[in-house]
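Asks: Next input, structure requested:
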Amino acid sequence: MHDLTAFQRDLLFVVAGKSKPAGVAIKDEIEEYYEKKIHYGRLYPNLDTLIDKGLVEKGKKDGRTNGYIITNRGRREIQARCDWENKYYN
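Replies: Okay, here's the model as predicted:
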């Protein structure tokens, strides 16, 4: 996870916290957290990066909507990040 941007890391956490979210659901969560509009031109290339790194998979949610799922590797990366943060926070 050390090679992800903060935005990509936040996307990974959102995907992990939802059940096969569509891009719109991920966008809504990120916009709420960042308190600003996130354009699709920023969202989807960063989701594609997570897919390319093997942290997220994209599949069909219905006939025209994609859903995103965290991979086992993605879960391990999140756990490692949480462990690292807890070392300094607690």
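Asks: When you work out contacts or count neighbours from here on, use the C-alpha atoms and nothing else.
Replies: Will do.
Asks: Buried residues of the helix or strand encompassing Asn86, list them for me.
Replies: Element membership for Asn86, per DSSP states H and E: helix 72-89. By neighbour count on 16 or more other CA atoms under 10 Å, the buried set for helix 72-89 is 74-75, 77-78.
Asks: For the comparison step, fold the sequence that follows:
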Amino acid sequence: MDLSPVRRVARPVAVVALLLAVADVFRWGNRWYVSTMFGGAASGDPLAVERLVGAYTALLTGLVWLAVAVVAATVGWRLRVVATVSP
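Replies: Predicted structure coming up:
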């Protein structure tokens, strides 16, 4: 199986990006939980607000890593959307 250099690189990039996305989801959950321990953003506690900002930054970063993983997987494994026609 002879892969092009782009596909050869895209496959490990997809796997690493997926792992980073999962790690960021855990980081988001952890930081969100810690922010609720300080009363949440509604309490006005600066530490809670800081943790909540960090939580949603991690969530956004995780979504970006997920998008990178999907694009790299599409390139690496030649994923296609197949339309089916019903009779």
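Asks: care to give me the TM-score?
Replies: The TM-score (TM-score structural alignment, normalised by the length of the second structure) is 0.30; 45 aligned residues with a CA RMSD of 4.2 Å.
Asks: and of the buried residues of helix 72-89 of the first structure, the nearest to Glu31 of the first structure?
Replies: Nearest to Glu31 of the first structure among the buried residues of helix 72-89 of the first structure: Ile78, at 20.7 Å, using CA to CA.
Asks: Tell me how many other residues surround the nearest residue to the closest one once chain neighbours are set aside.
Replies: Once flanking residues are discounted, Ile78 of the first structure sits nearest to Phe13: 7.3 Å by CA to CA, 6 or more residues apart in numbering. Neighbourhood size, Phe13 of the first structure [other CA atoms under 10 Å]: 16.
Asks: So Phe13 of the first structure versus Ile30 of the first structure, what's the distance?
Replies: Using CA to CA, to the nearest Å, we find Phe13 of the first structure at a distance of 10 Å from Ile30 of the first structure.
Asks: Cys82 of the first structure too?
Replies: Taking CA to CA, one finds Cys82 of the first structure at 19 Å from Ile30 of the first structure.
Asks: and what of Tyr68 of the first structure?
Replies: Distance, Tyr68 of the first structure to Ile30 of the first structure, by CA to CA: 15 Å.
Asks: Of those two, which one has the most company?
Replies: Using other CA under 10 Å as the criterion, Tyr68 of the first structure and Ile30 rank with Tyr68 on top: 23 against 19.
Asks: Give me the secondary structure label for the more buried one.
Replies: Put simply, Tyr68 of the first structure is strand when judged by DSSP: H, G, I helix; E, B strand; the rest coil.
Asks: and if you look at Lys58 of the first structure?
Replies: Classification of Lys58 of the first structure using three-state DSSP returns strand.
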